[in-house]
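1. only the shape, not the letters, is given here:
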């Protein structure tokens, strides 16, 4: 009985982590994939749901969800930051620092509210 309970708790924790990972991957695709982010995010979820529905074995389903999220995370880590976007005028310039002795002044700080 204890082993059964332990297995249930382990799967519950695994699925909780997988749900958070899939939600993060959806957001990463939606917001960071150039031009077709919404389509990529929806396709990711549809393909993942199809795999989870048609694959047998709870452990394999969990591995597919975590593996797919890991692939998206791997892609996301390769995305390079860019300054060639259409910035609002008040945050369009990149930051720079001026050093005078022991005093540092930072200019053009992007202080954004999200």
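-> Yep, it's here. Computed from a predicted structure; not experimentally measured. Residues are numbered from 1 along each chain as shown.
2. use CA for all of it now, contacts and neighbours both
-> Noted.
3. buried stuff in the one helix or strand residue 25 maps to?
-> Element membership of residue 25, judged by DSSP states H and E, is helix 2-32. Residues of helix 2-32 classed as buried by neighbour count (16 or more other Cα atoms under 10 Å): 15, 18-19, 21-22, 25-26, 28-30.
4. below is an additional structure, to be compared with the one above:
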């Protein structure tokens, strides 16, 4: 088979087997995916530098970060799930126990928020 020759007529209908885009497809630049840490970091960076009044910086940073929160939350959850699945059963127990501890409203020490 000639590697440099023209592609078969039905090549664009088939996806490539090695994870590449099918021939004739446009590449889309997705850029870096947002995570919760990245969104929080960009919010703090937007508020931290005192080049404008504080209220204006808070508003601008909030308007920039708020639309990205949903996607960042999903990406972070997906990353945590993948990390958990790559590990052993002990890693899964760690993730479950830390998550349960953070969500437990009766726990007095930790990061949980009291429910009033």
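-> That came in fine, so what should we check first? A quick note: this is a predicted structure, and the numbers were derived from the prediction, not measured.
5. where does the TM-score land?
-> Overlay of the two chains. TM-score (TM-score structural alignment, normalised by the length of structure 1): 0.30; 60 aligned residues with a Cα RMSD of 4.4 Å.
6. show me where structure 1 has strands.
-> Secondary structure of structure 1 (DSSP state E): strands at 96-100, 103-107.
7. and these: which comes nearest residue 44 of structure 1?
-> Each of the strands of structure 1 has some distance to residue 44 of structure 1 by Cα to Cα; the shortest is strand 96-100, at 39.2 Å.
8. packing partners of that closest one?
-> When contacts are defined as 3 or more Cα pairs under 8 Å, 6 or more residues apart in numbering; DSSP states H and E, strand 96-100 of structure 1 packs onto strand 103-107.
9. now do the strand it packs on: which elements does it pack against?
-> Strand 103-107 of structure 1 packs on strand 96-100, going by 3+ Cα pairs under 8 Å, 6+ apart.
10. who's in contact with the strand it packs on?
-> Residues outside strand 96-100 of structure 1 that contact it (Cα atoms under 8 Å, 6 or more residues apart in numbering): 104-108.
11. again, only using 6 Å
-> The contact list for strand 96-100 of structure 1 (Cα atoms under 6 Å, 6 or more residues apart in numbering) reads 104-107.
12. buried residues in the helix or strand containing residue 97 of structure 2?
-> Element membership of residue 97 of structure 2, judged by DSSP H and E, is helix 89-103. The neighbour-count check on helix 89-103 of structure 2 (16+ other Cα under 10 Å) flags 92, 101 as buried.
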